[in-house]
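S.K.: Dropping the sequence and predicted coords here.
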Amino acid sequence: MTEPIEQRIAKAMAELESVKAAVARAEEQLADATATVRSRDRSVEVTVGPQGELAGLKFLDGKHLSMNASQLAASVMEAAGRGRAQMARQVMDLFEPLTRSSATVPELSGVDIDWDRLFGPALRDEDEGARPRRPGDRLRDEILEDTDDGHRGRGRS
């Protein structure tokens, strides 16, 4: 037996109100959200706000005193990138339930969010940060990609 249209509309309206309340709760949770991370060399700690903005910066244990400007800048940028990636992941986790289709109203699909367009480089920073690069990685990349005889290095075909 088919459900009357009035009931279907009432269910859809209730579902929309539920989604609206869930969005309001998520926005409230994000209002004060931060992510704090340290650079890999442990010289810098950054705090990033919910929109990826730099909310705090600390230089740890005087390590910055022995760094040149380029090294310090690289540490700040690396930590800020990782902080933005961590915050982006928190936002995605918080809003992910809203991307699912409705169980009670099949006609209501979840919200379609283009995370890559929304967060762009922040997500790529996180993917690249999954495995810390070791000092020899850059050289190994160069060897694998280009050799003197014009052939690709080992590991590639």
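M.R.: Structure's in. What do you need?
S.K.: CA atoms for contacts and neighbours, from now on please.
M.R.: OK.
S.K.: which residues does residue 19 contact?
M.R.: Listed by Cα atoms under 8 Å, 6 or more residues apart in numbering, the contact set of residue 19 reads residue 98.
S.K.: is it true that residue 46 touches residue 60?
M.R.: No: applying Cα atoms under 8 Å as the test, residue 46 and residue 60 come out as separate, 10.5 Å apart.
S.K.: of those two, who's got more company?
M.R.: Just comparing residue 46 and residue 60: by other Cα atoms under 10 Å the higher neighbour count belongs to residue 46, 25 against 14.
S.K.: can you give me the helices in this structure?
M.R.: Secondary structure of the chain (DSSP state H): helices located at 5-31, 69-95, 115-119, 121-128, 137-145.
S.K.: before we go on, here's another structure to hold up against the first:
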Amino acid sequence: MTSPQMNQVEQAMAEFERQKAALGEIERGLHGSSTTVVAKNRAVAVTVNSSGAVAEIKFPTSAYRSMSGAELGDLLVSTIEEARAEAMAQTMQAFAAVLPGGQAMVDAFTGRAGGNVETPLEKLLAEVLLDGDRPDDGPAGR
């Protein structure tokens, strides 16, 4: 005869195994995935991997040739930031199914539920996923 506590432990272990399998599936799905963003003027295309690291930069047109160095640099930075933000959003979306509260939790943590302010979770994920490699992370930006 099993005790109610033993049943609870068995149920908790079964749920743990389901969650572990779901997380493993998400991880396998994200491994090797990438996000590509093309600048509005089509002068540059940036591909980042699922952790936000720049994997490739392409210049699909010759438009970059007529740009000043500062203009091209600004375009690269903004396109990289946009690609990283999209990659992070895709990663968060992938985990929505296993987070308690699902999509509502993702929306709350990412600020989509009300405002465009960077949330503490986004800041943490940026540190973890992007290795803190953000333009505002210098000594003055902290």
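M.R.: Yep, that arrived. Just so it is clear, the structure is predicted and the values come from calculations on it, not from any experiment.
S.K.: After superposing, what score do the chains get?
M.R.: For this chain pair, the superposition-based TM-score is 0.70 by TM-score structural alignment, normalised by the length of structure 2; 109 aligned residues with a Cα RMSD of 2.1 Å.
S.K.: ok, back up a step: so which of the helices of structure 1 gets nearest residue 39 of structure 1?
M.R.: Distance to residue 39 of structure 1, taken as Cα to Cα, is lowest for helix 69-95 among the helices of structure 1, at 4.6 Å.
S.K.: Superposed on structure 2, what's the mean shift for that closest one?
M.R.: In the superposition against structure 2, helix 69-95 of structure 1 averages 0.6 Å from its aligned positions (mean Cα distance after the TM-score superposition for structure 1).
S.K.: still on that earlier bit, which stretch among the helices of structure 1 is buried most, on average?
M.R.: Mean neighbour counts were taken over these using mean count of other Cα atoms under 10 Å, and the top value, a mean of 20, falls to helix 69-95.
S.K.: what helices or strands is that one leaning on?
M.R.: Under the contact criterion of 3 or more Cα pairs under 8 Å, 6 or more residues apart in numbering; DSSP states H and E, the helices and strands touching helix 69-95 of structure 1 comprise helix 5-31, strand 35-38, strand 44-48, helix 121-128.
S.K.: let's go with 7 Å and repeat that
M.R.: Under the contact criterion of 3 or more Cα pairs under 7 Å, 6 or more residues apart in numbering; DSSP states H and E, the helices and strands touching helix 69-95 of structure 1 comprise strand 35-38, strand 44-48, helix 121-128.
S.K.: Please convert those to TSV, extending it with distance to residue 55 of structure 1.
M.R.: Rendered in TSV, the data for the helices and strands packed on helix 69-95 of structure 1 read as follows (distance: least, Cα to Cα, whole Å):
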stretch	distance to residue 55 of structure 1
strand 35-38	9
strand 44-48	5
helix 121-128	16
